[in-house]
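**Q** Next one to model:
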Amino acid sequence: MAEEALETIPAELLAPVGNLVIHVEDFPDEDTEREMELESPFDLLGLYRGVDLTRQSVADLRGGPDMIFLYRRPILDYWCETGEELPAIVRHVLIHEIGHHFGFSDDDMERIEAME
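**A** Presented below is the predicted three-dimensional model:
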C-alpha cells in the first residue's frame, strides 16, 4: 500500500528524495517513544529520521540514508477511528514525512497533498 501511495505523490516531490528509505513497522521502538514523549505508541503514525535538506551540508558526515517509518498499527487504529480511506491515510503520512525531509511547513505539505 505504501508503494501504491508513493505512485500518487507528485514527481517533483519524489525526484529529489534520492536515497530515502521507507520502513513499515508495527509500532515505534521504545527509544522513539521516549524521545517523542508519546503517551501511547498509537500516538505516532509516521516518522522522518535524518537531516532535512535545509540543514544538510557537504561537510556533514552521513551515517546512512534518511528514513521514513510508517507505523502500521497506529495507522490502522486511526483508520478504524476516523473511517477515512486507508490508502488516503498512508498517502497523507508519506507526504507529511517526505515534507520533513525537505523542511517543508505544514501549509506546504497541505498544498502538496491536495495535488493529484
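**Q** When you work out contacts or count neighbours from here on, use the C-alpha atoms and nothing else.
**A** Fine.
**Q** which residue packs closest to Leu44, ignoring adjacent ones?
**A** Pro74 (6.6 Å; CA to CA, 6 or more residues apart in numbering).
**Q** Would you quantify the distance from that neighbour to Asp31?
**A** 17 Å (CA to CA, to the nearest Å).
**Q** Counting neighbours, go ahead and name the busier of the two.
**A** Pro74 (21 against 9; other CA atoms under 10 Å).
**Q** Am I right that Val24 sits in a strand?
**A** Yes. Val24 sits within a strand when classified using DSSP: H, G, I helix; E, B strand; the rest coil.
**Q** Which residues outside stretch 101-111 are in contact with it?
**A** Residues outside stretch 101-111 that contact it (CA atoms under 8 Å, 6 or more residues apart in numbering): 17, 48, 50-54, 66, 95-96, 99.
**Q** Pull out the buried residues from that stretch.
**A** Judged by neighbour count using 16 or more other CA atoms under 10 Å, the buried positions of stretch 101-111 are 101-104, 109.
**Q** Second chain to compare with the first, below:
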Amino acid sequence: MSDKSALPRLPAGWTGTAPDADALFAMAEAALDTMPEVFKPHIRDVVIAVEEFADDDILKSLDIEHPYDLTGLYEGRPLTERSIDASGGMPDRVTLYRVPLLVEWIEGGERLDWLVRHVLIHEIGHHFGFSDDDMHALEAIT
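**A** Here you go, the predicted model:
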C-alpha cells in the first residue's frame, strides 16, 4: 500500500482528468495573484484567455510550424513602446493554449499550475518589455 500523504498537492481546479479551459484560467488567475504588488496596477487591464490551439494565421505570423509549439502568446503594445497620447486601442491580451500546455505538462513532468504560471509570467513579461533574463528573475522572486 502506498503512502498517499507523500503525493503532491493537486493544482486548484484539477479533477483528475485533463483540465478544461476554466481550470487553466483559474490557475492563471492564481498565478497573477502571486505577482509582486508593484506590477499589479500595470497588468489589471490585461485580458487573459484560454484557447485550445493557436490558429493558423498566428502560427504563420510567428513562423511556427506546429501548433503544439506555442503554449502562450502576448498580443499588445509593450509598456516600453507606448506614447502618452496613445489611446483607443484594443486591450493587451495573453492567450494560453490549453492542448500544447497539457502536452508540455505530460512530457515535462512538472506541476501544471507551475507550468501555467511560467508561461503566463513569460507572456506578461512581454507586456513590460522584459528580456528573457528579466523574466527568469521575476519568476524567481514570485
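**Q** and Ser40 of structure 1, what pairs with it in structure 2?
**A** Using TM-score structural alignment as the criterion, Ser40 of structure 1 maps onto His66 of structure 2.
**Q** Give the aligned range of the biggest helix by length in structure 2 in structure 1.
**A** If you go by DSSP state H, structure 2 has its longest helix at helix 112-128. Mapping helix 112-128 of structure 2 onto structure 1 (TM-score structural alignment) gives residues 86-102.
**Q** mind listing what's buried in that stretch?
**A** 86, 89-102.
**Q** Break down structure 1 into its helices, ranges please.
**A** So, for structure 1 - with DSSP H - the helices run 2-7, 11-14, 30-35, 72-82, 86-102, 106-114.
**Q** can you put the ones you listed in a markdown table and add distance to Arg62 of structure 1?
**A** Output for the helices of structure 1, formatted as a markdown table (distance: least, CA to CA, whole Å):
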| stretch | distance to Arg62 of structure 1 |
| --- | --- |
| helix 2-7 | 25 |
| helix 11-14 | 20 |
| helix 30-35 | 20 |
| helix 72-82 | 28 |
| helix 86-102 | 14 |
| helix 106-114 | 26 |
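**Q** For Leu44 of structure 1, find the nearest of these.
**A** helix 72-82 (6.6 Å; CA to CA).
**Q** compared with structure 2, how much does that closest one deviate?
**A** Helix 72-82 of structure 1, aligned to structure 2 and superposed, deviates on average by 0.4 Å (mean CA distance after the TM-score superposition for structure 1).
**Q** Report the angle between that helix and helix 86-102.
**A** Using axes from the mean of the first three to the mean of the last three CA atoms, to 10 degrees, the inter-axis angle of helix 72-82 of structure 1 relative to helix 86-102 is 120 degrees.
**Q** tell me what helix 72-82 of structure 1 is packed against?
**A** Judged by 3 or more CA pairs under 8 Å, 6 or more residues apart in numbering; DSSP states H and E, helix 72-82 of structure 1 is in contact with helix 86-102.
**Q** when you align them, which residue in structure 1 goes with Arg44 of structure 2?
**A** Checking TM-score structural alignment: Arg44 of structure 2 goes with Gly18.
**Q** middle-most residue in structure 1, spatially?
**A** Compute the mean C-alpha point of structure 1, and by CA atoms, centre = their mean the closest residue is Glu97, 2.7 Å away.
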